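1. Mind looking at a prediction? Sequence and model below.
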Amino acid sequence: MSSTEPQGIPGDNVNWPMLKIAYPTDPEKVGPLLPPGISPTEEPEARLTVYNFPVGNEPELGLVMNVTANYDGIEGEYSLGYAIDQEQAVYISREHWGQPKYLAQIRYFRLMNRVEAFVSHQSNTFLEYRGTVSGVDEPGEVTEVNEWWIKCSRSLTMQPNTYDYPPQVVRVYAKYRTAYQQALEGELTLRDSAWDPLAQSLPVCGQIEARLWWPEFLAREITLAGPLDEDGFWPFADTIGGSRFPGEMGGPKKS
């Protein structure tokens, strides 16, 4: 074992690496996902993260579905959904910060050099990844990431274009150092799903990059970044479940 490999208590959830997957996606598909005020990047990239990390002092398995997007001239990632297996974190996360969490079933493991991940919801496995470790990348890189969440509450009167809490962009700033990283070679499978339209909304349009990533957390700050136009946001207020995929009456669009 080299001095750069992760150290710690064997079996501790803190030692679990994150499975990071990135690929170029279709700009014409990204635009309809973003509310006015949040703009797509010139070459949009889907960024997926499968994780097993303690949240509220309990293990949480999850899938983060982001796409590169800018707000107020700042580069970042718009969060379309956090599919997770821990119910207690779903509602409080959306209430406090607008974090788009919802319940799903996640299977994620590493056995020797083999890595596999499966994410299922509504009896459909909409994501699979199977790969093997192909090399070790140099540690030490420091990265800064901005995630964009949306916090809002529509009016209890159910009148169109009215809110109890108008839409606000939540900026989640994070700074990491790569403590250790391993490159992967494998296959990503995305299946069409009405409830989890990842395959339809962020199709693969180029080479897929995947890695196991052990981060060192240097900073994290959650702040209100600014309001969105209330009328412009209204069509985006109705989502599929707790995600930010546009929906109808809380479910998939019927037309």
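-> Happy to help now that I have it.
2. Only C-alpha atoms from now on, for both contacts and neighbour counts.
-> Fine.
3. Could I get the full set of helices for the stretch 101-250 of the chain?
-> Using DSSP state H, counting those that start in this stretch, the helices of the stretch 101-250 of the chain run over residues 198-201, 230-237.
4. Can you check which of these gets nearest to K175?
-> helix 198-201 (26.5 Å; Cα to Cα).
5. residues of that closest one that come out buried?
-> Using 16 or more other Cα atoms under 10 Å as the test for burial, helix 198-201 gives 198-199, 201.
6. And here is the other one:
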Amino acid sequence: MTNPQGPQGNPGDILNWPMLKIKYRTDPAKLAAILPPGITPGKDPVVTITIYNFPVQNEPELGYVLNVAADYNGVAGDYTIALGIDQEAPLFLCQELWGQPKYPVTTHYYRLMDHIEAKVIHQGTTFIEFSGDVVETLPNPEDHDEHEWWIKCIRSVDMQPETYDFPPHVVDVHTEYGTAFLQELKGEVILRDSAWDPIASKLPMLEQISARLWTPVFKGRSITKAGQLDGKAYWPFADTISGTRWIGEGGAPKKG
């Protein structure tokens, strides 16, 4: 299924690596349970896993993004649960500036002819794995835009409950996309449960919707504060596992 009309580039150049986009349907009650008050479930309980290799600060960054369909103030979008990367430099910077839920993981992702392999590893567990093959080249869809919801907040230095130095704000990452190339994959997605990455238990896969290789065209991006959440209601969500938005305890999984 290799198509010579796909994006062309210099051999070895990572600039045109496609993103592996996996979508599946999950339990709507479980999806709702991980959303902080003020952010509501989207129309359909869809989870999107994106695995990528993209140049950040002129170096390859291998990573993954975990999003769930969610709305804020009536705007449809995706709430970002986790963004795992293998670079250290952007990790804390992006958390500080925007509340982007970055944390360190190891990602393997490659294509050999029409075969695709990908897996994401953290704390000794391969918690996401995909193996599949290209079966069809699809027509490019119309340009579209997306809203990702991040949360920026800083709890108080005096560690008093329900107090903040910077109360929780929703950050709207609005991106405009075109499509350079799109291919359908047939393959298997495996989610393995892990205390540090509880995707398999907190967002179980009920139905795989699609797996595709998507080569995007970036047409515009803005990052703005969209509004403030209720600090008291958000407090149970403020302590997370590592840099993610999974609810944790002292930066680790909850005990017991």
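-> Perfect, thanks for sending it. Note that the structure is a prediction, hence the values are computed from the model and not measured.
7. what residue of the second structure matches up with N146 of the first structure?
-> Counting by TM-score structural alignment, N146 of the first structure corresponds to H147 in the second structure.
8. these two touch, right, its match and H174?
-> Yes - H147 of the second structure is within contact range of H174, at 4.6 Å (criterion: Cα atoms under 8 Å).
9. okay, the two: which has more neighbours?
-> Each of H147 of the second structure and H174 has its neighbours counted (other Cα atoms under 10 Å); H147 has more, 22 against 17.
10. contacting residues around the more buried one?
-> Residues counted as contacts of H147 of the second structure (Cα atoms under 8 Å, 6 or more residues apart in numbering) are 76-78, 172-175.
11. Give me the buried subset of those residues.
-> For those, a burial check counting by 16+ other Cα under 10 Å picks out 76-78, 172-175.
12. Pipe those into CSV and attach distance to K102 of the second structure per row.
-> Listed next are these as CSV, based on distance: Cα to Cα, whole Å:
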residue, distance to K102 of the second structure
A76, 22
G77, 19
D78, 16
D172, 16
V173, 15
H174, 18
T175, 18
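13. Of all pairs in the residues you listed, which one is the farthest apart?
-> Farthest pair in those, by Cα to Cα: A76 and T175, 13.1 Å.
14. S155 of the first structure is nearest to which of the helices of the stretch 101-250 of the first structure?
-> Closest among the helices of the stretch 101-250 of the first structure, using Cα to Cα: helix 230-237, at 11.1 Å.
15. Show me what that closest one is in contact with.
-> Residues contacting helix 230-237 of the first structure (Cα under 8 Å, 6+ apart): 35-36, 152, 154, 160-161, 166-167, 244, 246-247.
16. repeat for stretch 90-104 of the second structure
-> Taking Cα under 8 Å, 6+ apart as the rule, stretch 90-104 of the second structure contacts 80-88, 122, 150-153, 171, 242-245.
17. try 7 Å
-> The contact list for stretch 90-104 of the second structure (Cα atoms under 7 Å, 6 or more residues apart in numbering) reads 81-86, 150-153, 171, 242-245.
18. same deal with stretch 13-30 of the second structure?
-> With contact meaning Cα under 7 Å, 6+ apart, stretch 13-30 of the second structure is reached by 7, 45-55, 202-215.
19. Could I get the buried residue list for whichever strand in the first structure runs longest?
-> As assigned by DSSP state E, the longest strand anywhere in the first structure is strand 163-190. By neighbour count on 16+ other Cα under 10 Å, the buried set for strand 163-190 of the first structure is 163, 166-186, 188, 190.
20. before we move on, what about stretch 132-146 of the second structure?
-> 132-135, 137.
21. same question, stretch 114-124 of the second structure
-> Those buried within stretch 114-124 of the second structure under the rule 16+ other Cα under 10 Å are 115-122.
22. Other residues contacting it?
-> For stretch 114-124 of the second structure, contacts defined as Cα under 7 Å, 6+ apart pick out 1-2, 105-111, 126-134.
23. at 8 Å instead, please
-> 1-2, 51, 63-64, 104-111, 126-134, 196-197.
24. ok, D193 of the second structure to A32 of the second structure distance?
-> Noted for D193 of the second structure: a distance of 19 Å to A32 of the second structure, by Cα to Cα, to the nearest Å.
25. can you tell me which residues contact the residue most central in space within the first structure?
-> Nearest to the mean C-alpha position of the first structure, counting by Cα atoms, centre = their mean, stands V64 at 2.4 Å. By Cα under 8 Å, 6+ apart, the contact set of V64 of the first structure is 47-50, 79-83.
26. again, only this time at 6 Å
-> Contacts for V64 of the first structure (Cα atoms under 6 Å, 6 or more residues apart in numbering) come out as 48-49, 82.
27. which among these gets closest to E141 of the first structure?
-> Using Cα to Cα, the contacts of V64 of the first structure come closest to E141 of the first structure at T49, 18.2 Å.
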